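Asks: Have a look; sequence and predicted model below, questions after that.
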Amino acid sequence: MRSAGMRLVRAQWAPLTALAVLMLVSALLAVAVPSRTTAGYDRAAAAAFGADADIHVKGEAGGAAAFAAVPSEAALAANALAWRDRLPRSLAEVTGEPESSVTSPGDRVEGEFRRPRILYLGWEPGAWQRIRFVSGHYPFNKPGQTSGDMNVAIAKRYADQLGYKLGDRIDLGGMSVRVSGLYAPVKADQFWGPRARILHPTIEYLPNSTIEADAGTALIDASAYSRLTRDPHLKLTYDWRFPVRTGVVSAEQTRVMVRDLDAFRSAVEGRADLFPCEVSTALDNRLKEFLGRLHAAQSVVGLAFGGLVAVAAGLLLLAAGLLGERLRPILGVMRARGASLRQLAAPACGLTALAAVPAALLGYAAGRLLDAGPPQTASLVAIGLLVLAALGVSAVMVLRERGGGLGSVTERRDDLVAARPSRRRLVMDGLLVVLAMIGVVLLRERGASAGTDPLVAAVPALLGAALGVLVLRAYPYLLRAAGPLLRRRTGAVAFIGLARASRQNLVGALPLAVLLLAATIAGFTSTVDTALRNGQERASWAETGAEARVEAGSLDEAGLRRIRAVPGVTGAVRVKVIVQASSATDQAPMTVVGVDLDAYRRLAPEVPGIPDTSGALVSPLAARTLGSGTVTLSRAGMDPVTVEPSGQIARFPGQEKNSAFVIVPYRTVASATGFPSHVFVAGDHIDVKALRAAAPGDDIVLRQRVLREMTGLPLVSVVHETFRNGALAGGVYGLLAVLLVLVVGARARGRMTAHLRALGLSRRQSRRLALVEIAPVLLCAVGAGWVLGLLLPEITGPAVDLRPYTGGFAVTAHVPGLPALLGLLAALLLAAAAAVAVDRAFDADPGNALRTGD
């Protein structure tokens, strides 16, 4: 029995090897691709957090209440531990040990300096382990001291830059401090990130003014802190900082962190045994922005992944079906000799399991060894479904023999053209089409809220399968219609090739469904990828307003001429920006933008959303403020401007989105002086250094830099990489489907061509015959699938929302780029080349292939 099984394995080595290789590759991709994508999401989450995303618990207190709550360093540390115990799990997992500090309000240093100085006094227990004294000593103060100079320590770099030395006295108005030690940091540490004032001077503004000042922090000891709490009017800032360890942040944690941040705020505000505190962090906006981008990425990537799993499953079904077709004569003979269905299952399902199960395990192990990212449960589910699908085909092949006898092999014809579908199959096909339609309707109704729902991932597979059913229904009629036309041709190659294509059964036509799904995924990913790039291009024009935008504090005609004279500049349009203007009836501030719209449209026609009018335009917020009538706007330094809105404009380059602004002709504000100007610069290969030299001290916004920032977002690279890999994987799977069918059926086809060669068919005609046989499947499947892929973004509608990556601009132009079209043509040529290569490899000499009597 064992030798019979080995003979069966040797006889079917080609389909078994093909099934094993395909299962190995599919399992490897099912592990590596989701893990790699998840790792990309995690890297994007860490990048979105940034270096200053720490969580702070801050409170203000002074006098006896402050000292009673925090009398010592031990009490300060105990409160830090109490806050840590209140941290929700998701926040505790990504934060390090708490760091405590107490800081006094900034006092202005008495004296005459080049720039005013502000000095803070900081009690930083965690700083002492991270510094070394360059000169002097620790700033000891006598316990209970209430008068005299307070000893402090300052950074050596701070002292050198501002001219202080050891023993200097610094007068802070109501109090004076004396420098008792100069220190330097031991090494670079994340601790110093939010505490730059301790190491060197920083630029701050004096309270309630725009005057810049040099700010620094001097370190004090516990006795000095106790002295500060004796002043009931002095409010000290208590800060317990929880540094975020970005290296351990995962994308999935961010969903929970948004909710847990609110819970932590409630816990902090509800604490009754301490002075009032609140949570301060930059994570709120960053998490919401990241989650919006993550949601969009997972939606479109889920569509691509679902389609690829369907393609892989279709290819494995094809391989298992071809193996079943090779086993069909053997199963028929066994059934004719009295074998039961259970006995037939041993060779059929056993061979499939022998090829599929070890290959799936090996593929999973290889995927984990690649260490592309964290393991995903979805990978195990996908591999299990693929193995079950392959075994299911073998079970179906066994059930086909329940009628019994050799008649199951010799009498039935299931050619695509000749066979008539049963009622059961028609009902199943109809249910599949209805299910696809229901999935699309539900997906469009749920819109962007669908997210990573399995329904999103299933839509491409459902639509592809439904379209495949329709194509399979139309495929025989297309072949029948082409038959009479080819009979009129003088050559026999086209007619014979079409006849061979017509004699294929359902298993032989499975490549049509696989190719259709592969072309759908390739078309979808390439189309959305191109649309995303085009949307980011439009967004960069809308953000910048031209190839460059110069934001000048003030600009005269000479400055404008210098900008126009920069090498590469072909044109420049000046825009005057007047902020804080208002009407007499409503004092709500708004911005008046003076620009020659006709000249601006000629300068930068690529900027979207600029109405074709030369009158006054108002933003939606300004329209609600001004109303629909004529309004006069004015402010100091500007002559009153009468505004009669002729339309609305959603956004204008250089103005904040959803802000209140009015666009007026430049001539109406040309006489206003002392207001900033924007200069929109057009050109090709603009000399940026020369442009900066022509506008010294002014901010310059470059469109290419804005575009790089948009495309350089970590999640954008994950989406682009997934789309590129999805298109390549779809193409490779499609070619493997073609190659599989060609190789498995090559021996039988070789015997057929040997008969034709004996009748006079030449080698060249044999190559052409191979192309004609495969052409109907290629053209029908790839054509239908490619069209579905182009329409899929429109079909899925709001579920594919790329606005988080395009500055809010909707991406609607779903047209594949030139590389995608060239890739499609290359795939078709490769499929044709594979057909010719297999025909040549299995070309048999008629004298050796034909037996006596043939």
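Replies: Everything's here; your move. Not measured: the values here are computed from a predicted model.
Asks: going forward, measure contacts between C-alpha atoms and count neighbours the same way
Replies: Will do.
Asks: Which neighbouring elements make contact with the longest helix seen in the chain?
Replies: Using DSSP state H to assign secondary structure, the helix with the most residues in the chain is helix 283-336. Other elements packing on helix 283-336 under the criterion 3 or more CA pairs under 8 Å, 6 or more residues apart in numbering; DSSP states H and E are helix 13-49, helix 251-269, helix 341-369, helix 377-399, helix 407-410, helix 454-487, helix 510-544, helix 714-744.
Asks: Alongside the first one, take a look at this:
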Amino acid sequence: MKRFSLRGVRGDLPLLACLALLTALLTAVAAAAPAFIDQLAGRAFADRLVQAQDTAPGVTYSVRLDVAPGKAVDPGGRLAEAMTDVGDELESYSWASPDLPGELRTDSARLVLPGVDTVTEAGPARLSLMHATDAPRKGGYVEGRAPRAKTGTPEIAVSAATRDGLKLRIGQRLELGRGGEQGIQATAVVVGVFATDGDARLWRQEPLLVAPLKSAEGAEGAEGAEGAESAESAERPHQAMALTAPGSILELQAQAGLQLSVQWGMRLHLNEAEARQSAGADGRRELQRALVETGELAPEQFCDMATFGGVECLLGMNPSSGLEFTSRLPVALDEFGRQWGQGQALVAFGFATLAVVALAAAVVTALLALRRRLDVYRLQRARGASALGLAVARAGHTLPGLLLGLAAGLAAASRVGEGTATGRGVLAAVGCWLILPLVTFFAVRDRALLRERTSAIRGRRAVAETALLLLAAGGVWALRSRGTKAEAGPDPLLAAVPALLGLATVVILVRCYPLPVRLLARAAARRRGTVALIGLLRAAKEAPARALALLVLVVTLAGAVFGGLVAGTLAEGREEGARWRVGADAAYLGAGFNPAAAKELARAAGVEHSARVGELRISPRNSSSGAAYGTTSLLGVDTEALRKAAPDSAAAHVTAALPVSDGAVPVLARGGPRVGERLEAELGGRKLQLKVTGVLSDAAAGDRALGPLHTPELPGQLLLTDLRALRGVAQDQFEQSALLLYGDGIRADRLRSLVPRTAPDVSPGELLILDEELTRVADDDLVGALTRAHTACIALAVVLALLALVLELLLSAPARGRTAARLRTMGLGDRQTAVLHLLQLLPMVLAAVVGGTALGLALPSLLGPALDLREFTGGPGDPGLHADVFLTVVLGAGCGLLVAGAVGVETWLGRRRGLGAVLRVGRGDE
């Protein structure tokens, strides 16, 4: 008996090896998933930090620099030393929070004197002078040398493009101060020409250093600029920047009596481990807190009494203000946190799909192994063996496979990195190991052998299916109610809901798809031939037995379709979101606070049209009843200019139709006030009268031109009007203002060179370029990493699904083969046998394709706020869903090819089936 048992085990070795492989896979997936997600988050977080600090430093320190005392000795040299020393101290741990991960590295320290007028052979020029610690060294000069401090004669160095554009030469003298800053009178000499090859940050951040700029002459592109005149345009000077020594800048500063600004740009660098630690919710909070502490500690170290006021600090020999700290990193951290919280949902779906398919494959493998030994087990039960004893013996047979699979899975998971969840891996391995003993026990227990009544089985099945449907509905409701728990890491409910929805879909399909199959069988019964009738009837009858195959197909298809849907939506939606944020081909935010820069931008080369938009933040109330409506956003657009620039603008069309003002500003309202109401609001010490003349449509509220004004703080109640009706409102009273720029020839470097370096107390505004935003969206690795992770999970799930389906077809093949063999004894030919096999398999596959595709397309809507793609795309509303039609067709065609292959193999095997296979009756799987 022992020899017989060992022989049987040897016969099951292929299936037991398959179970061991599946155990290893499930162990690796369960154990490595947390570490893999952390690693993915760390890489995406590090990439986001690099991207956030690419165009500008992530951390900026600055001081306002006053004129040095007249008796100061070598103030320029002392200032250069002080700028270097402060930069070194800012990099040290003594000036940063001890909890700050990574290190702050000084990008550069820069001092700029803006807008000194001069005359060159190419015409008038406005020259800004800069000292930068990251300026080219000796080897970076193609002609001459670097500037040195020289009293009375500032030395300057220019780029090769500036030399050619302004017709300069080494040794040429330039008279500085003609019509420029009051009091500046000096003669500068050109001593060097430097190369601007490569991708240095200095060239990207200071385009005027690379090449001079001459704006287009005439009034071209100036429709939206206030007071633009062609004569003035024609006399506009070249804009350029040159390098000089700090002593020269201080000498000119003393002549003009200006207050300048010294800035240290710094970047936060994290290694891989630090990025992983900081990517989570707790890590981001700690990083933000450390940045705040650093912003408080560094000014104290620089000038510890400055915070008390009235105390003068020193930078070199120059009196200065205290050290001021600004950082753009908190905004990037918050944005990453919101997006990563939603991104985990996509990765969780991929892992859930993989786990469900692997588990189904393990169950099918166990059932196939059971079928090979079922006759032996029944014989042993007849001789007195217990069902529990047989199950325990089966567990002992598969124990080596468990240990081997567990070891292999944990070894594979450990290669992912730190944070491996060994406990989860062990639980997954034990669960996979117990499948075969459990199915063995339930197959040979007394109730199974005695053929339990069909009514009792149907009752329990109905209860189980109802419970499963309720559980799936409850999971969806829970996710929609509370959203995801992104702050606590991977969400088990988020991973479980797709599996529950897959099971619920299978339950519905098993109940529903036999009905049309039976109707087709009835129609076939009225026709000649019995092949279609028998095939369709068996397909309908065997529907419950095909539940595992349906589950594998439905979950795999749903995961793949869902991934393609999300990837397509993000690709299209992020591009649309970028267009919405910019609002035009370019946008200058803060135009109302810097009208001179806005005027220059509107007349820049390549700009064909421009239009202004702005927002007032008011708290209106009903003029009659006094009822308050709370904080409301009053948006204004330059209607005429916007209609010229964007003829299809919905906002411009509705504001153009507003009635003429009768003393009150006509507005369109969305939320809050009703049509016909008169409102009043306090603004700048006077009352602003408003009249609601219509309802603001969704199309107008979602107009691209209003995109630059939309911020997370924007109130839900909106009013829209023409800016002409708000002429009496001062520019500094606008909460936000933007200048929209349109033109096919817009160049980013030209526009950026026109946003001047202003005085320390004036904001230069923010310039958004559509091409740059689209590039930034395309280069963002977060979405790409999430999509790649989900695709990898789905690809592995597809491989396992093929394995599971092949095993399931092997499991059900004997029953189909015996039916075909009996019919062959009645004269059934090969072609009719193939049709019979096809009709038995095709309904299940069609049901799976329809159900899986429908579930994948419905998942974003079912999950609701648990998967908010607006965090990735931006924009005024939900991004339109874009399904990957090609992927869906390929998956459906793949299922069809699988069925065709199975039919061909079974037909070929049927030719070799003898009469003995037909006469073996009494099988339970028949």
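Replies: Yes, it's here. Computed from a prediction, not measured in an experiment: that's the story for all the values here.
Asks: hang on, the earlier thing: from the helices and strands packed on helix 283-336 of structure 1, which stretch is densest packed?
Replies: The highest mean neighbour count among these belongs to helix 510-544 (a mean of 27), with neighbours defined as mean count of other CA atoms under 10 Å.
Asks: Now it on structure 2. Mean distance?
Replies: Its aligned residues in structure 2 lie a mean 4.9 Å from helix 510-544 of structure 1 after superposition (mean CA distance after the TM-score superposition for structure 1).
Asks: Check stretch 778-793 of structure 1 too.
Replies: In the superposition with structure 2, the average deviation recorded for stretch 778-793 of structure 1 is 3.4 Å (mean CA distance after the TM-score superposition for structure 1).
Asks: how distant is that stretch from the center of its chain?
Replies: Here the centre of stretch 778-793 of structure 1 is set off from its chain's centre by 25 Å, with CA atoms, centre = their mean, to the nearest Å.
Asks: what comes up buried for that stretch?
Replies: 778, 780-786, 788-793 (16 or more other CA atoms under 10 Å).
Asks: possible to save those as TSV with distance to L850 of structure 1 and secondary structure?
Replies: Putting these into TSV (distance: CA to CA, whole Å; DSSP: H, G, I helix; E, B strand; the rest coil) gives the following:
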residue	distance to L850 of structure 1	secondary structure
L778	31	helix
C780	35	helix
A781	35	helix
V782	36	helix
G783	39	helix
A784	40	helix
G785	40	helix
W786	42	helix
L788	45	helix
G789	46	helix
L790	49	helix
L791	50	helix
L792	50	helix
P793	54	helix
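Asks: Off-centre distance for the longest helix of structure 1?
Replies: Helix 283-336 of structure 1 has its C-alpha centroid displaced from the chain centroid by 21 Å (CA atoms, centre = their mean).
Asks: That one vs structure 2 - mean distance after superposition?
Replies: With mean CA distance after the TM-score superposition for structure 1, helix 283-336 of structure 1 departs from structure 2 by a mean of 3.6 Å once superposed.
Asks: roughly how far apart are the spatially most central residue of structure 1 and D529 of structure 1?
Replies: Closest to where the C-alpha atoms of structure 1 average out (CA atoms, centre = their mean) is L715, at 3.4 Å. Spatial separation of L715 of structure 1 from D529 of structure 1 under the definition CA to CA, to the nearest Å is 13 Å.
Asks: dump the residue contacts of G797 of structure 1.
Replies: Under the criterion of CA atoms under 8 Å, 6 or more residues apart in numbering, the neighbours of G797 of structure 1 are 444, 447.
Asks: how near is the equivalent of it over in structure 2 to A345 of structure 2?
Replies: For G797 of structure 1, the aligned position in structure 2 is occupied by G864, per TM-score structural alignment. The spacing between G864 of structure 2 and A345 of structure 2, counted by CA to CA, is 12 Å.
Asks: swap in L796 of structure 2?
Replies: Distance from L796 of structure 2 to A345 of structure 2, counting by CA to CA: 18 Å.
Asks: Same check on R674 of structure 2?
Replies: Distance check for R674 of structure 2 against A345 of structure 2: by CA to CA, it reads 41 Å.
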